[in-house]
Each structure stands twice: as C-alpha cells, then as structure tokens.
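**Student:** here are the coordinates; sequence isn't available:
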C-alpha cells in the first residue's frame, strides 16, 4: 500500500500500489514491437497494456519518449528499405533474410505482415515528411494516389540521383 497526499482534513489517503505496470521488460518489448510495426496500439496490446497508457508514459518519461521517437524512426527506415527493395524488383519488398525469417516463424517478421503495399508505404512516408500527428503542414491529410509506374519512375529517378552523387564523391564519372 502506498500513502497519498492529505485530504480536506489533512488525513492520509491510502491506495494500492499499481501492479505490473510498465516494467522495464514491457517497455523494451513495446519499443521493439513499435520499431518493427510503427503501430502504437498493436505494440501496447502486444505487451498487455492499453495504448492510452503508452501515451501517458511517453508524456511523463522523457527517456521513454526519446526511445519511442527512435523506434518510430527505425520503423520508417525499415519501411523505406522495403520500398526501395520493391522498386528494385523484389515483388514483396523483402530481402531473402526477411523471407526466411517469416518462413521460420520469426515474430518480428510476422508482425510486419506478409503483404507489402507500396501505395500505403508512400502514404506513410509522406505522413512522416509532413511531421506526423504532431503537427506540421498538412498533417493528417493523405497523399494523392499514384500509379505503380509513377511510383517506380520517381524511385528510379531518386536512385539515379543517389548514384550520381556517390560517383561525384568517389570521382567515378
């Protein structure tokens, strides 16, 4: 039992201490799941907690908030890599290692889902560029739908630009 502050008459109020809660193990598992899925609600449920509790912990714990931001960034980087793999001809946007991990029943690979939709990936990355739910211009609006050919053309142009930039740095013209 934990003692609380005084009531109107200055008496102590007694309440039960929280059981379990956000233990270090639950925090780590939540952040790992969040980095794999970029899904806050699913990550909270995966560790037996409510999404609102995750948000409350983030609001009161600066270290957890920083780890949360890092997990979201890692998830976006994974999404970018899968989109790039898709653009380069890997039909599902996965590497052989990821495919083998899914075949072996790897929980992290399964949490990403077997289906990869490049249109949804582009929308998610657009949401990130605009600042996500935290604000930024156009936050919460969806990107326009583009054809697969348009998506591939944009990605190939960006790859060509990166290749030219790398060639200029290394002196290979």
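**Tutor:** In hand now; what should we look at? Keep in mind that what you see is a predicted model, and the values were worked out from it rather than measured.

**Student:** Going by C-alpha atoms from here, please, whenever you check contacts or count neighbours.
**Tutor:** OK.

**Student:** Which residue ranges of this protein form helices?
**Tutor:** Assigned by DSSP state H, the chain shows helices spanning 24-37, 40-46, 51-60, 62-87, 96-103, 107-112, 118-129, 148-170.

**Student:** Use this one as the comparison:
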C-alpha cells in the first residue's frame, strides 16, 4: 500500500530511503561507469524509483546525475574508438549498441530527442496507410502536372 510519494508501508517490504553520502557516491560512480540506472541503484542498495525520486527532488543530485552520465558516455566513446583502432582491445563491446547509445546521447544534447528517454511510438496501421495514400495522391498530382 502506498503512502506519501516515494515511500511504501513496510508490509510490502519497501521503506522510505534516506540517502547517505556513501550511497550517493556508489550510485553516481556506477552510473558514470555503466550508464545504467538500475545497476547504479543496486550498487547504492536502493530501488531505481528511489533514485528517480531523489533526482526530481534535489537539483544538486540531478546535476551530479547528468555529470555522471556525461562521464559514462565519454568512457563509452573512448572504448568505441579503441575498438575501431584495435578490435582485440575491446572484445566484449557491443559496437551497434554503443553506436546507438552515443547517437541517442548526442541527439539528446542537441535537443533532437526528449531527455525523458521516451522512445517514439510505432505508427498504427491506419496512420501508415493514410501516409502512404497521401504520398500516392501527391505523386499523382505531380504526374498530372508533368512534374514526375
């Protein structure tokens, strides 16, 4: 049963978390190394929801979070470059995933992707059909005018 935002009654096994300096350090260090909130929360001994709540409530933690992610992406970029130069140097690196993550991060920094991490939704069949029909209609008009 839920209580105030960020806490649950002990009957569910959840309690309100009081973040210590050591917990924050473990979270931010892991986030910088892994770029993974779930792993960072585990390292701090908390649920990821607790980390997101703290990020919403404390601007200093939100800034430290962003700095940790920036460091993590720099480390990933360094690993990707090392792999490009010498493939044997990073044998466990998933190049395609690394490239997608770096591209998404760069787009987010340039305002091209929502910072929330929400992925674009897939269009419905009706939406794609309507878009295709609209394009066909445009081509037919251009052809009738002798432009296509």
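**Tutor:** Good, I have the coordinates. For clarity, every value in this text was computed on a predicted model and none was experimentally measured.

**Student:** Superposed, what's their TM-score?
**Tutor:** Here the TM-score for the pair of chains, by TM-score structural alignment, normalised by the length of structure 2, is 0.62; 102 aligned residues with a CA RMSD of 2.4 Å.

**Student:** ok so, going back, same list (the helices of structure 1) but as CSV, adding mean neighbour count and distance to residue 3 of structure 1.
**Tutor:** CSV is the format used below for the helices of structure 1 (neighbours: other CA atoms under 10 Å; distance: least, CA to CA, whole Å):
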stretch, mean neighbour count, distance to residue 3 of structure 1
helix 24-37, 20, 24
helix 40-46, 19, 29
helix 51-60, 14, 21
helix 62-87, 18, 26
helix 96-103, 14, 49
helix 107-112, 16, 41
helix 118-129, 17, 44
helix 148-170, 13, 59
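
**Student:** With distance to residue 5 of structure 1 as added columns, please give these in TSV.
**Tutor:** Formatted as TSV, the helices of structure 1 follow (distance: least, CA to CA, whole Å):
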stretch	distance to residue 5 of structure 1
helix 24-37	27
helix 40-46	30
helix 51-60	20
helix 62-87	25
helix 96-103	52
helix 107-112	43
helix 118-129	42
helix 148-170	59
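
**Student:** closest one to residue 13 of structure 1 among those helices?
**Tutor:** Taking CA to CA, helix 51-60 is the member of those nearest to residue 13 of structure 1, at 23.1 Å.

**Student:** Quick one: the residues in structure 2 that the closest one pairs up with.
**Tutor:** Per the alignment by TM-score structural alignment, helix 51-60 of structure 1 matches residues 48-57 in structure 2.

**Student:** Have a look at how far, on average, the matching stretch is from structure 1.
**Tutor:** After superposition onto structure 1, stretch 48-57 of structure 2 sits on average 0.4 Å from its aligned residues (mean CA distance after the TM-score superposition for structure 1).

**Student:** what does that stretch contact?
**Tutor:** Contacts to stretch 48-57 of structure 2, defined as CA atoms under 8 Å, 6 or more residues apart in numbering, come from residues 6, 17, 37-38, 41-42, 61-62, 65.

**Student:** Chain neighbours aside, what residue packs nearest to residue 92 of structure 1?
**Tutor:** residue 116 (5.7 Å; CA to CA, 6 or more residues apart in numbering).

**Student:** Might one say that the one you found is in contact with residue 87?
**Tutor:** No: in this structure, residue 116 of structure 1 is not within contact of residue 87 by CA atoms under 8 Å, at 12.0 Å.

**Student:** any common contacting residues for the two?
**Tutor:** With CA under 8 Å, 6+ apart as the test, residue 116 of structure 1 and residue 87 both reach residue 93.

**Student:** Show me the residue at the heart of structure 2, geometrically.
**Tutor:** residue 117 (4.6 Å; CA atoms, centre = their mean).

**Student:** can you tell me which residues contact the equivalent of residue 26 of structure 2 over in structure 1?
**Tutor:** Alignment note (TM-score structural alignment): residue 26 of structure 2 maps to residue 29 of structure 1. Going by CA under 8 Å, 6+ apart, residue 29 of structure 1 touches residue 47.

**Student:** From residue 72 of structure 1, how far off is residue 29 of structure 1?
**Tutor:** To residue 72 of structure 1, residue 29 of structure 1 is 14 Å away according to CA to CA, to the nearest Å.

**Student:** ok, back up a step: would you mind measuring from the residue nearest to residue 92 of structure 1 to residue 108 of structure 1?
**Tutor:** In this view, residue 116 of structure 1 and residue 108 of structure 1 are 15 Å apart by CA to CA.
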